[in-house]
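Participant: What follows is a protein structure lacking sequence information:
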């Protein structure tokens, strides 16, 4: 079907005042959940075909997160959608004041390849639950998952409510040239800037979920065994292709040697010494990303790993020793199973390294000194932070998820998704049974009285 016809149908539907009621939208969410449950194996098989991602990891990081979001919207949508009464100002007495939540209209969702199912379907279901129509552009780099996404969306939703348009850069360019009421993008910083520029042409509001170089600090008081276990898990899930994964470690010099030893032990305990044979270790998404990561290894001093197999798109878990800040592994976000380790002696030295880069999407610190850890959390700007773990803040829908500055614009998850895909619309209902003349001209002799009552009015 001609894409322009679909776009027009959705625009006409939004403008026609025929948008589904809240209960209709809840029924669509229930239908979506049932369809996903009935096709779990197909979805997990698609993720394996794109990444060699195990069914356990696929279920935990893609389906479970999606079920959680669907269930929350089904449970809370009616409550969230009710107009909220707010306290009126004395200046407008007598009146009743409300905040209504209104859908933006037609939404474009451009999804990434690293978690290609849940990072596509979750913003789509949230936008639809809020009363919007959606065009979803899945990533062409994960074609098997993109195909199943199209199957899911077209089976569950009428095309005037949601539709999938497949394609590469040309398709994205075409879609960004259109006028949207809202754009939701997840991906890299360079492409995020392109999206922001395109949105600015029409003054379209956006959410940009991007990334950055996420520091993981390990101080001398940390439980090093726990730190190693949780760092390895957070870094190597999805073979490191996770926007919130630790991008480099900053470890206090006194405990560096112990940490490195335990990181290696934990890698081998999780995936064996023959990581390429582990059924739980995914692969790099494509040749382009494989080559980018392989080049990083050629110029670095390795502490562990460095094995590659281009035919299998396999790169082993790799630890890099004290890279320079200008090196390939430290210049940009790694987005792979490569983990640079830098040491520091005091806070000032660590702070200088962290401030060398734009504000990250995540920051992690392992420390048993709670007051110090909290102070570090206050000191730096980042999207989301964790003390004594990695990446798990993502699963708490009560916490807003998003970046700051270079790592993103806007937040979502749970109620924060509802607030993203609706606009707060203020409404004031003024009563007519009294109409004080004070505000009307002429203003002669009224200024002195206004000054006397300003404390009541402000």
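Facilitator: Received it, and whenever you're ready, just let me know what you need. Everything numeric in this text was worked out from a predicted model, so none of it was measured.
Participant: drop to CA atoms for contacts and neighbour counts, all remaining ones
Facilitator: Fine.
Participant: Could I get the buried residue list for stretch 133-145?
Facilitator: 133-145 (16 or more other C-alpha atoms under 10 Å).
Participant: what's around the closest residue to residue 19 other than its chain neighbours, how many residues?
Facilitator: Nearest residue to residue 19, sequence neighbours excluded (C-alpha to C-alpha, 6 or more residues apart in numbering): residue 131, at 6.6 Å. Counted with other C-alpha atoms under 10 Å, the neighbours of residue 131 add up to 23.
Participant: correct me, but residue 131 touches residue 17?
Facilitator: No - counting by C-alpha atoms under 8 Å, residue 131 stays clear of residue 17, with 10.8 Å between them.
Participant: Just the buried positions in the helix or strand containing residue 371, please.
Facilitator: Assigned by DSSP states H and E, residue 371 belongs to helix 370-379. Of all the residues in helix 370-379, those buried under the rule 16+ other C-alpha under 10 Å are 373, 376-377.
Participant: and what of stretch 81-98?
Facilitator: In stretch 81-98, counting by 16+ other C-alpha under 10 Å, buried: 81, 83, 92, 96-98.
Participant: Just the ones in helices from those residues, please.
Facilitator: Among the buried residues of stretch 81-98, the members found in helices (DSSP state H) are residue 81.
Participant: Could you identify the most distant pair in the buried residues of stretch 81-98?
Facilitator: Spanning the widest gap among these are 81 and 92, at 25.6 Å by C-alpha to C-alpha.
Participant: one step back: show residues contacting the helix holding residue 371.
Facilitator: 365-367, 385, 387 (C-alpha atoms under 8 Å, 6 or more residues apart in numbering).
Participant: all strands of the stretch 51-200 of the chain, in order?
Facilitator: With DSSP state E, counting those that start in this stretch as the criterion, the stretch 51-200 of the chain has strands at 84-86, 95-103, 106-110, 133-137, 162-164, 182-186.
Participant: ok, and here's another one to check against it:
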């Protein structure tokens, strides 16, 4: 997408937001229901794309991506009126006879940049919350997960007009062009390296930012723990999505007295969950590309 079209798209979204069309809670509910229906219609396409990009089986695709997104949608639909509602607060004596309240208001035009490891979940969940809050949104999915990005682009185009929600695909050039625009809020999920660039660009324009950059995830096993249960949970968490999860167990801390027994249980659980030849297991995924494998 050329810079001129990107600026025009953002202007269209800004005009829509300033018109007040996205503010009524009834409108927000209608859009969330529309998104829910679109995901259900495209569920098989989404799972096929996740298998193509990441080797995910349909069960893992539902458990870790589409199922969680549908759950988030259901949660927002149940609670949106409460979240968006006016809340009365104490009135100071100096303002006696007046009425004080808090009213949540949307930021406006939101940019959502998502990663490749959970390409559907980490695009849709921030979008759901942005729409529930009354914003417009531009989505920038990862350039690495091409099949999933294509399904997202087609689904969003079918579901919403571009002046409300739009998808921009591409690589660094498109990222740089988006970050040079005056958004009202940026939500980024990805690496620390790219996160620093996002924050630098946002700081120049004083744009509020949420950065979800992963981190270290130690797993602590005490001597009195149920080692079979601990091993089962550790192996599930570590090898889910081929380990490409920001909160996957990063390292294990345990008492020396149980170290050898814990390792044996972990080995046994790997064989139980993935067989003697995990790389040949039909539901074991793949690393997204050679760069990230290395």
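Facilitator: Yes, it's here. Because the structure is a prediction, the values reported are computed rather than measured.
Participant: ok, back up a step: tabulate the buried residues of stretch 81-98 of the first structure (CSV), appending distance to residue 60 of the first structure.
Facilitator: Formatted as CSV, the buried residues of stretch 81-98 of the first structure follow (distance: C-alpha to C-alpha, whole Å):
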residue, distance to residue 60 of the first structure
81, 30
83, 35
92, 52
96, 46
97, 44
98, 40
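Participant: re earlier: which positions in the second structure sit opposite the following helix or strand past the helix holding residue 371 of the first structure in the alignment?
Facilitator: Moving toward the C-terminus from helix 370-379 of the first structure, the first helix or strand encountered (DSSP H and E) is strand 384-387. The counterpart of strand 384-387 of the first structure in the second structure, using TM-score structural alignment, is absent.
Participant: before we move on, what about stretch 263-274 of the first structure?
Facilitator: The aligned range for stretch 263-274 of the first structure in the second structure is 266-277, by TM-score structural alignment.
Participant: One more: stretch 350-359 of the first structure?
Facilitator: Going by TM-score structural alignment, stretch 350-359 of the first structure lines up with nothing in the second structure.
Participant: just stretch 21-28 of the first structure next, same as before
Facilitator: By TM-score structural alignment, stretch 21-28 of the first structure lines up with residues 24-31 in the second structure.
Participant: what do you get for stretch 94-104 of the first structure?
Facilitator: Using TM-score structural alignment, stretch 94-104 of the first structure lines up with residues 97-107 of the second structure.
Participant: Distance from that stretch to the middle of the chain?
Facilitator: 29 Å (C-alpha atoms, centre = their mean, to the nearest Å).
Participant: What's the end-to-end length of that stretch?
Facilitator: Using C-alpha to C-alpha, to the nearest Å, one end of stretch 97-107 of the second structure lies 30 Å from the other.
Participant: repeat for stretch 319-329 of the first structure
Facilitator: End-to-end for stretch 319-329 of the first structure, by C-alpha to C-alpha: 11 Å.
Participant: Over to stretch 233-244 of the first structure?
Facilitator: End-to-end distance (C-alpha to C-alpha), stretch 233-244 of the first structure: 12 Å.
Participant: ok, now stretch 150-168 of the second structure?
Facilitator: Its start and end residues considered, stretch 150-168 of the second structure measures 10 Å (C-alpha to C-alpha).
Participant: distance between that stretch and the chain's centre?
Facilitator: 16 Å.
Participant: Also stretch 140-152 of the first structure?
Facilitator: Per C-alpha atoms, centre = their mean, the centroid offset for stretch 140-152 of the first structure relative to its chain is 19 Å.
Participant: Which residue numbers in the second structure does it align to?
Facilitator: Using TM-score structural alignment, stretch 140-152 of the first structure corresponds to residues 143-155 of the second structure.
Participant: Now do the contacts for the counterpart of the residue nearest to residue 19 of the first structure in the second structure.
Facilitator: Aligning on TM-score structural alignment places residue 131 of the first structure opposite residue 134 in the second structure. Residue 134 of the second structure makes contacts with 22-25, 28, 105-106, 108, as judged by C-alpha under 8 Å, 6+ apart.
Participant: between the residues you listed, which is closest to residue 181 of the second structure?
Facilitator: The shortest gap between residue 181 of the second structure and any of the contacts of residue 134 of the second structure belongs to residue 108, at 13.5 Å (C-alpha to C-alpha).
Participant: Surely the closest one is in contact with residue 164?
Facilitator: No - assessed by C-alpha under 8 Å, residue 108 of the second structure is found out of contact with residue 164, at 10.8 Å.
Participant: which residues of the stretch 1-150 of the first structure fall in helices?
Facilitator: 3-15, 22-38, 40-51, 55-58, 64-81, 118-129, 143-156 (DSSP state H, counting those that start in this stretch).
Participant: which of the ones you listed is buried the deepest?
Facilitator: helix 118-129 (a mean of 25; mean count of other C-alpha atoms under 10 Å).
Participant: and that one with strand 106-110, angle?
Facilitator: 170 degrees (axes from the mean of the first three to the mean of the last three C-alpha atoms, to 10 degrees).
Participant: List the contacts of helix 118-129 of the first structure.
Facilitator: 22, 25-26, 29, 61-63, 65-66, 69-70, 73, 77, 107, 109-112, 133-134, 136, 138, 149, 161-162, 184, 186, 417-418, 421.
Participant: what does stretch 78-89 of the first structure give?
Facilitator: Applying C-alpha under 8 Å, 6+ apart, the set of residues contacting stretch 78-89 of the first structure from outside is 22, 95-101, 415, 418, 457.
Participant: In a markdown table, list these along with distance to residue 123 of the first structure.
Facilitator: Putting the contacts of stretch 78-89 of the first structure into a markdown table (distance: C-alpha to C-alpha, whole Å) gives the following:
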| residue | distance to residue 123 of the first structure |
| --- | --- |
| 22 | 17 |
| 95 | 37 |
| 96 | 33 |
| 97 | 30 |
| 98 | 27 |
| 99 | 23 |
| 100 | 21 |
| 101 | 17 |
| 415 | 12 |
| 418 | 10 |
| 457 | 41 |
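Participant: ok, of the residues you listed, which one's closest to residue 207 of the first structure?
Facilitator: residue 418 (12.8 Å).
Participant: any idea where the helices of the stretch 201-350 of the first structure begin and end?
Facilitator: Using DSSP H, counting those that start in this stretch, helices in the stretch 201-350 of the first structure cover 224-236, 256-271, 287-298, 328-331, 347-354.
Participant: highest average neighbour count across the ones you listed?
Facilitator: helix 224-236 (a mean of 21).
Participant: now it: which residue numbers in the second structure?
Facilitator: On the basis of TM-score structural alignment, helix 224-236 of the first structure is assigned to residues 227-239 in the second structure.
Participant: now swap in stretch 425-438 of the first structure and tell me
Facilitator: Using TM-score structural alignment, stretch 425-438 of the first structure finds no match anywhere in the second structure.
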